[in-house]
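My questions are about this predicted structure, shown below with the sequence.
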Amino acid sequence: MTEILKNDRFLRALRMEATDTTPIWVMRQAGRYLPEYRATRARAGSFMALAQNPELACEVTLQPLERFELDAAILFSDILTVPDAMGLGLSFAQGEGPQFAHPVRTKADIDKLGVPDMEGELRYVMDAVRVIRKELHGRVPLIGFSGSPWTLACYMVEGHGSRDFATLKAMCWNEPAMAHQLLDVLARSVAAYLAAQAAAGAQALMIFDTWGGMLGPAPYREFSLRYMQQVVEALKADAHARELPVILFSKGADGHLSAMADTGCAGLGVDWTVDLADARRAVNGRVALQGNLDPAVLRSNPDTIRREARAVMDSYGNHPGHIFNLGHGITPEVEPDHVKVLVDEVHAYGRTIRGS
């Protein structure tokens, strides 16, 4: 697809190029805080029915762009589509989050796993990318994404959400070869999944390592970062994905920013527990940084939202390579008008910083 982007701030920032103002998009920007999203989900009947319908996935992907002057769209999907396609029986219980009917606990379980067919079991995701890209008409770039191998393994082994995912941690300590076997098949699957999204029309790719920060320094490098590196290297060898920027977001792993920047990614997501000035020094200008407002700030008053947004931007300073975002996903309780306050303030103050 070769249409000219009407707004390329997001991609320029990922290339560490100058922009007229700071680009902004918001993790989970298509979600339950929007009444129009809740209406579409009700029509679909369930979260999975919504995610597996390309036209409805497109509809909710575009909804926040109709309200806010965002600089990127992100595919509406779920990080657990890959393990679901592996036959683990994903479901979402009301108020309890994701659950797998067939968790992965033994070597025999892992031996059964293979890289899913991207135009078979996961065709609905690629169809959604194609439909969204067409309907965007070059308005803003489209971000494709996946969960990281470690984060996917957390849910697959535990079978559901957890505070500590101790079952997978125990596997890493007691049966490290088995854990590595699982993480390797997941890394190959994630790489194929993201490459397929690139072929379908995604213009940037993001890897969500939601649970990487729960690991200590050495285990993080061995069981999380190593496999994100494998994914990035595979994408750089893929004809469709090699030119696309990749963003890594490892929540709670800010002590590893320098090592993460060494993977060859274009950008790093940063949560709100680190000062952006410190993060920028850690990566030494090698990659763009995305973040990092505390999502809870959006539940405060507009003046506070503006003040805290400016503080984040002042911390980064007048340097290329900043993409404003939250330090994690937006929460359902947020008022949509507060998101508009944030987006408008980021663009206005970004122009002030750059003197434009």
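Great, that's in hand.

going forward, measure contacts between C-alpha atoms and count neighbours the same way
Will do.

what's the first-to-last distance across stretch 202-215?
Start-to-end span of stretch 202-215 (C-alpha to C-alpha, to the nearest Å) is 31 Å.

same question, stretch 246-254
Stretch 246-254: ends 18 Å apart by C-alpha to C-alpha.

And that stretch, how far out from the chain middle?
Mean-position distance between stretch 246-254 and its chain equals 9 Å (C-alpha atoms, centre = their mean, to the nearest Å).

just stretch 78-95 next, same as before
Distance, centroid of stretch 78-95 to centroid of chain: 17 Å (C-alpha atoms, centre = their mean).

which parts of it are buried?
Of all the residues in stretch 78-95, those buried under the rule 16 or more other C-alpha atoms under 10 Å are Ile79, Leu80, Thr81, Val82, Pro83, Asp84, Ala85, Met86, Gly87, Leu88, Leu90, Ser91.

which ones are touching the closest residue to the second one other than its chain neighbours?
Nearest-residue entry for Leu80: Leu152, 6.6 Å, with adjacent residues in sequence omitted and distances by C-alpha to C-alpha, 6 or more residues apart in numbering. Under the criterion of C-alpha atoms under 8 Å, 6 or more residues apart in numbering, the contact list for Leu152 reads Ile79, Leu80, Pro83, Leu186.

burial of Met1, as a residue count?
11 (other C-alpha atoms under 10 Å).

next up, a second structure to put side by side with the first:
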Amino acid sequence: MAPQFAPMQNDLILRTARGEKVERPPMWVMRQAGRYLPEYHEAKGSHDFFECCRSPEIASTLTLQPILRYSGLVDAAIIFSDILVIPQAMGMEVVMKDKVGPHFPSPLRSPEDPQYQQLLDKNVSVQDELQYVYDAITMTRQKLEGRVPLIGFCGAPWTLLSYMVEGGGSKMFVQVKTWIYKYPEQSKKLLQKIAELCVEYLALQVVAGAQVHRPKKFFNIGEDLTHTRWQMIQVFDSWAGELSPSTFKVFSLPYLEYIADKLPKRLTELKQDVVPMTVFAKGAWYALDDLCDTKYNVIGLDWLHAPAEAYKTARAKGKVLQGNADPGILYGSKESITAVVKEMVEGFGRGKQGWIANLGHGITPFVKPDDLKFYFEEIHRLTRD
């Protein structure tokens, strides 16, 4: 039996993701649960980043912080976790280095590395290895008390492969470029393995947030209410922009498509409802048409897109867009924030259909929480009837 959760009070983002006309655009931002909030540091205490991810209590607390701070302004929570839990589940060590970021002490260097074959051969149980994520999702759904839906996520195969062979973040991407151009078939095998794990990982996130009860006004006649949920998922391809248009079609797009094609089928096998799916391929401005041809409901945009042009393309193909202000505007004046919000509001059809308001990437360090609040308030003000 799925756990019982409070009735949903705000389904705006789900209606928008399904393409429905709405009263205003829903809003949330990537990395909204993070170090720009003073309460984040209080809750984190002396724990390192991955310790917080592995503690359902801490992860759920951090997830709720922006929902509580920006009550009435934020329309979705995103579970506090990290994209690199998949490589960890595969058996690779990942640590978070202060002022450096994620670090793999033993990255993959070539297909001759014994670790490569071990990763391909290993029977990975994301159910067992990542149970702490599912526990955090269930706990968070309970703590949310129906305020807003919860977003689960994973890293895209290309981005995860990049981290696994680079050993962390990179400016030149020498190692992963060596892989795809020197060992293309071996790269594809590992990308496929990662994609399969992503599907199962996302499916089990949905299971962890499944519920039985839903307000009657949201029922459909004849609908099976056995497993009803208030969730979405997002796939983050953070390093997509490191690929050319042609290499994106070979080493990223097929695996993004695999996830979008297989996840609904896996959810059906698990007797779960299909949930809205978002893909965010940062920097791949050239791939909007291709991404609109996938089965993702929502296409996330970074700030390299002109809102009006992207909106015209996406709406012609029945897709919803998410984005796309430069996070750097939050360092600027209120006037500059208002100007960017106006461009988005006008470009994205005034938010009445097909737009989830967000930033074009995650919140960057040192943003003042009140400046983010003003960003939200301006979207509300400028989309009000």
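Right, received. Where do you want to start? What you see is a predicted model, and the numbers here were worked out from it, not measured in a lab.

What does Tyr311 of the second structure correspond to in the first structure?
Aligned by TM-score structural alignment, Tyr311 of the second structure pairs with Arg280 of the first structure.

burial count for Leu359 of the second structure?
Neighbours around Leu359 of the second structure, by other C-alpha under 10 Å: 26.

which residue in the first structure lines up with it?
Superposed on the first structure with TM-score structural alignment, Leu359 of the second structure falls opposite Leu326.

State the distance from that match to Ser224 of the first structure.
Relative to Ser224 of the first structure, and taking C-alpha to C-alpha, Leu326 of the first structure is found at 22 Å.

for Glu36 of the first structure, same thing?
36 Å.

Which stretches in the stretch 51-200 of the second structure count as helices?
56-69, 85-89, 114-121, 126-129, 131-144, 157-166, 174-182, 184-208 (DSSP state H, counting those that start in this stretch).

what do you get for the stretch 201-350 of the first structure?
Ranges of helices within the stretch 201-350 of the first structure are 217-219, 226-236, 257-261, 276-283, 302-316, 336-354, based on DSSP H, counting those that start in this stretch.

Centre-most residue in the second structure?
A centroid search over the second structure (C-alpha atoms, centre = their mean) returns Gln234, at 3.5 Å, as the residue closest to the centre.

Aligned to that one, what sits in the first structure?
Mapped onto the first structure by TM-score structural alignment, Gln234 of the second structure lines up with Met206.

Also Leu14 of the second structure?
Aligning on TM-score structural alignment places Leu14 of the second structure opposite Leu11 in the first structure.

quick one: its match from Ala153 of the first structure, how far?
Distance, Leu11 of the first structure to Ala153 of the first structure, by C-alpha to C-alpha: 30 Å.

How about Phe68 of the first structure?
Phe68 of the first structure sits at a distance of 35 Å from Ala153 of the first structure (criterion: C-alpha to C-alpha).

Counting neighbours, go ahead and name the busier of these two.
Ranked by neighbour count (other C-alpha under 10 Å), Phe68 of the first structure and Ala153 place Ala153 first, with 23 against 18.

what's stretch 167-185 of the second structure aligned against in the first structure?
Per TM-score structural alignment, the counterpart of stretch 167-185 of the second structure in the first structure is residues 159-177.

Surely Thr263 of the first structure is in contact with Leu235?
No: in this structure, Thr263 of the first structure is not within contact of Leu235 by C-alpha atoms under 8 Å, at 11.6 Å.

Between those two, which has more neighbouring residues?
A direct count of neighbours by other C-alpha under 10 Å for Thr263 of the first structure and Leu235 places Leu235 higher, at 25 against 17.

Gln88 of the second structure touches Val95, doesn't it?
No: Gln88 of the second structure is not in contact with Val95 according to C-alpha under 8 Å; the separation is 9.7 Å.

Report the set of residues contacting both of those two.
Between them, Gln88 of the second structure and Val95 share no contacting residue, judged by C-alpha under 8 Å, 6+ apart.

circling back: isn't the match of Leu359 of the second structure up against Arg28?
No: with contact defined as C-alpha under 8 Å, Leu326 of the first structure does not count as touching Arg28 (9.6 Å).

give me every residue that touches the equivalent of Asp78 of the first structure over in the second structure.
Under the alignment by TM-score structural alignment, Asp78 of the first structure pairs with Asp82 in the second structure. By C-alpha under 8 Å, 6+ apart, the residues touching Asp82 of the second structure are Cys53, Cys154.

All set now, cheers.
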